[in-house]
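Novice: Structure here, sequence nowhere to be found:
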């Protein structure tokens, strides 16, 4: 039996909303997403759905991670393990097709697509095994399979529920751009191409791959694992979308990780600069570069919960754009009391941070000059080494004779079989060998960066004092601090074993005043014109 497809009316004046879904949400709650999120939204406005690869348990066991493992084992001459991984991915997707798609011919067509996609991955891995060498292009092709399979799965699920939908494969779109250096010229060209492809879907719901094609040195190396967020932001640019909705399994952005701090409160509104800082310093909010691209295109970003689609979530507001005329913003602020009615924390301290975050798996590097170099030569040499190895520094403190740097030490994105992490990445090991030419190098492993984020926080002497007094009183040693490099963040480095306790103590110090409510100082200031 053929199910009639619902065609939603389209007009030039209709606004676009881009809905990006994470892999665990798609893997665990596909029908909830199709029936209670995408379907209702598509009845009122043009919707674009951006899919990450499916994950039925956790991100660690998701499709993308396992494709990466299959690629690694292929390089390590363990092709039999690669084959087993791909067979498991194939089985899981085929099972999902028959479990969730009730129309027989739609399920059969989806299974054919799954089989073909997995066969292509095996061919790529076999070719890699034969030549004995991997490339960023092959790696991009392998990992893009996860997004393609998820895209066709959700598009089929929508059609199975009578909603006209079309899978749009963008996994090769970037290859058609002559210069794919990651600059705004490339982003603009990519946005135009994506928008053209999506608009060709006419009145259907486009379901888009969150992978947008091979680029020089590979998507993972250049952008990282947040490339689906990045893709969604590029689409927003091309379509001039009204809003980017990032759907997760939490209500929004919190004052701390609610899984570690049960008393953490949700922030109804947050500035884009604060959200970017939270992302950079360890919170899984939205990819840092994706946030910047969305704000550049004047697109509002909202974090929402797939299990409670009617909840307003957290709205991320552009720091530099007037919000007075934004209907989305006005509606979302109904849950935030006017500033003069709020019961502020800490005796009315409006300069408190809005959130606390942590970033684990940090290596603290202390490099002391050998004494034969002038100060500027010492620093120039160190930065040249980091540039050569394409390493980013999370925090840095310098003097004429010593540099202390906090660097993320997580193993390469390919990881190992059981998901453990090497003490130091291979690129860091190479950098360390060269850094020893400039002085003595001390490495302190298993460190964590703790950060207080808030546009008012660094303006207050009390915030910094309270942070360090709280840690000191609880015998937690601060090994490095950064205050002033960012206008809205105060950070310090501590031992990883003290991290969870430190976050809980700081949250209690700043947010646990009697009858405290969540603070959204910056967003309220912009609305009130302060």
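Specialist: It's in. The structure presented is a predicted model; accordingly, all values stated were derived computationally and were not measured.

Novice: C-alpha only now, for contacts and for neighbours.
Specialist: OK.

Novice: Report the distance from stretch 493-504 to the chain centre.
Specialist: Distance of stretch 493-504 from its chain centroid, counting by Cα atoms, centre = their mean, to the nearest Å, is 23 Å.

Novice: gap between the two ends of that stretch?
Specialist: 16 Å (Cα to Cα, to the nearest Å).

Novice: For it, give me every contacting residue.
Specialist: For stretch 493-504, the external contacting residues (Cα atoms under 8 Å, 6 or more residues apart in numbering) are 256, 260-261, 356-358, 360-361, 406, 446-450, 471, 476-481.

Novice: who does the helix ranked longest in the chain touch, helix- and strand-wise?
Specialist: The residue-count maximum for a helix in the chain (DSSP state H) belongs to helix 104-131. Counting contacts by 3 or more Cα pairs under 8 Å, 6 or more residues apart in numbering; DSSP states H and E, helix 104-131 is packed against helix 63-75, helix 79-100, helix 136-160.

Novice: sorry, back to before: from the contacts of stretch 493-504, which would you call buried?
Specialist: Buried by 16 or more other Cα atoms under 10 Å: 256, 261, 356-358, 360-361, 406, 446-450, 471, 476, 480-481, out of the contacts of stretch 493-504.

Novice: this is the other structure I want to compare:
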């Protein structure tokens, strides 16, 4: 089974749309700008994206847009969650239930690669528009925006499996969003046809999977990828409805051939991603002055996209696209203003960080802050492309820049010496410069503090008088066997303390503990949290560790274990989860020296 492949050809502007659509800059000297929008932004702020973000950038840039699958009215109704649910339901056996009993919409036409319009092959009345007009009363539709010609199918209507009801929910959520966001009847009609066709493809795909009772990793990729295809078609229609000449770009067939050996447990080499980035860049350059709206899903990756990359593949796609286009900047649009010195929901005095180093951003991601996945960040940073985190609700805000130049972070700091020593340089002036530089280094403070909750601590003590060289090897091989990722670890000759997430099922955790007991006695501490203080070149911050632990002691916060990262840009400790918010605020005030009345001064490198 394969997904339908949209035509790569572009048509002229359809009738009924504004004659002068807003296009990308045609100046050959203008560089590309890649904007990635998350599912929540696409789900809630589609009109704002079109009118307040994209429209304000395309005059001075060549903008390319990457979209994640739409969020729903609730988290459970998010497109990706619904697609995963439908895939699971396809492999679940149950007695058939009647369509009328389910209360869900009756499916329309069937066909592996297409579906007819509403009411074409059955007796159901066509839905009405928000203004009460019947879809059938409209004039004939213009040439398609998405390069498809509808293919009508036919089937009888009977009882529906569970996955079919879930597909109806996906369809209804997208149709409702389209009718809320789009005014042009021709654009709306075509988008509704696209949604109908894609959902019928999914229904037939899952039916085939149910018959053979199997969904392969590649099939699961195709199912999940439908979320990005629907989101990008939706955004393309919204942009055109708002007068922007957008083009839907599917990347299902973009992955170049790869002759290397594929090992499921190992990641693909960087050479694969380099060739993929080049292919992405070449594809988008074919769009001319149109604004490409690109699916974050990029097709059949060797070894499965979900296995190789995970659900963060949309961010990775945007980074590879920025590399392939040699973009001036990669913008990741969220619902927050950028990266803060602490979680502003828990720390009222948290401040925005304008500039941050890639290492700092990676550490914050590892230890609880949702920034950008380090592997995704690496693709752009290694090509010297800045990554800017911006707020779709505050498009005029500066956001936070993850800058590839490590010196840029220091240049942004208000504590960095910026005056120029005049000529000639006297011995006295050199002495004053040295003192000023020393004072500047003393005033350098950490960048941010973060917390990672829902942690379990495992302590293993060797029960042998003479510890064998295999003590640590036995522990790590056990962790590898159970696929456990360790967040923090502290070791000695006879003792190992590990902090892991509590996401393991209880039975699996019990088996892990039983296996670890072969190496010694094991104690378990639940409901813990990792508190991490992050800052560039923290090894030069004399006394910062002492200040951190003294502050926690004075706040009556007990420390279970301590660990400093090998990169020397973070100091972490494990505390009781019930003390997490108190500890965050204490460290934020003492180590970052940010108090409620402070308006500027990022001790943690400039914030506003």
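Specialist: Done, it's in. Keep in mind the model is a prediction, meaning the values are calculated, not measured.

Novice: For the alignment partner in structure 2 of residue 243 of structure 1, give me its contacts.
Specialist: In structure 2, the residue paired with residue 243 of structure 1 according to TM-score structural alignment is residue 329. Contacts for residue 329 of structure 2 were tallied using Cα under 8 Å, 6+ apart; they are 32, 33, 34, 322, 385, 386, 387, 388.

Novice: same deal with residue 350 of structure 2?
Specialist: Contact partners of residue 350 of structure 2, counting by Cα under 8 Å, 6+ apart, are 340, 341, 342, 343, 344, 588, 594.

Novice: So which of those sit within strands?
Specialist: Residues of the contacts of residue 350 of structure 2 located in strands (DSSP state E): none.

Novice: Can I get the buried part of those residues as one PyMOL selection?
Specialist: Restricted to buried positions by 16+ other Cα under 10 Å, the PyMOL selection for those reads:
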select buried, resi 340+341+342+343+588+594
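
Novice: ok, of the contacts of residue 350 of structure 2, which one's closest to residue 432 of structure 2?
Specialist: Distance to residue 432 of structure 2, by Cα to Cα, is smallest for residue 594 among the contacts of residue 350 of structure 2, at 28.4 Å.

Novice: how about the closest one, what's its match in structure 1?
Specialist: Using TM-score structural alignment, residue 594 of structure 2 lines up with residue 512 in structure 1.

Novice: Same check on residue 580 of structure 2?
Specialist: Using TM-score structural alignment, the partner of residue 580 of structure 2 in structure 1 is residue 499.

Novice: Now do its match: how many residues are near it, please.
Specialist: By the criterion of other Cα atoms under 10 Å, residue 499 of structure 1 has 21 neighbours.

Novice: Next, the counterpart of residue 51 of structure 2 in structure 1: secondary structure please.
Specialist: The equivalent of residue 51 of structure 2 in structure 1 is residue 35 (alignment by TM-score structural alignment). At residue 35 of structure 1 the chain is in helix, as set by DSSP: H, G, I helix; E, B strand; the rest coil.

Novice: show me the contacts for residue 35 of structure 1.
Specialist: Residue 35 of structure 1 neighbours (Cα under 8 Å, 6+ apart): residue 161.

Novice: 10 Å instead?
Specialist: Applying Cα atoms under 10 Å, 6 or more residues apart in numbering, we find residue 35 of structure 1 in contact with 41, 157, 158, 161, 163.

Novice: Please apply the same query to residue 304 of structure 1.
Specialist: For residue 304 of structure 1, the contacting residues are 19, 21, 245-253, 310-315, by Cα under 10 Å, 6+ apart.

Novice: Which helix or which strand is home to it?
Specialist: Using DSSP states H and E, the element containing residue 304 of structure 1 is strand 300-305.

Novice: Likewise for residue 499 of structure 2?
Specialist: Following DSSP H and E, one finds residue 499 of structure 2 within strand 495-501.

Novice: what range in structure 1 does that strand sit on?
Specialist: Aligning strand 495-501 of structure 2 against structure 1 (TM-score structural alignment) gives residues 402-408.

Novice: All set now, cheers.
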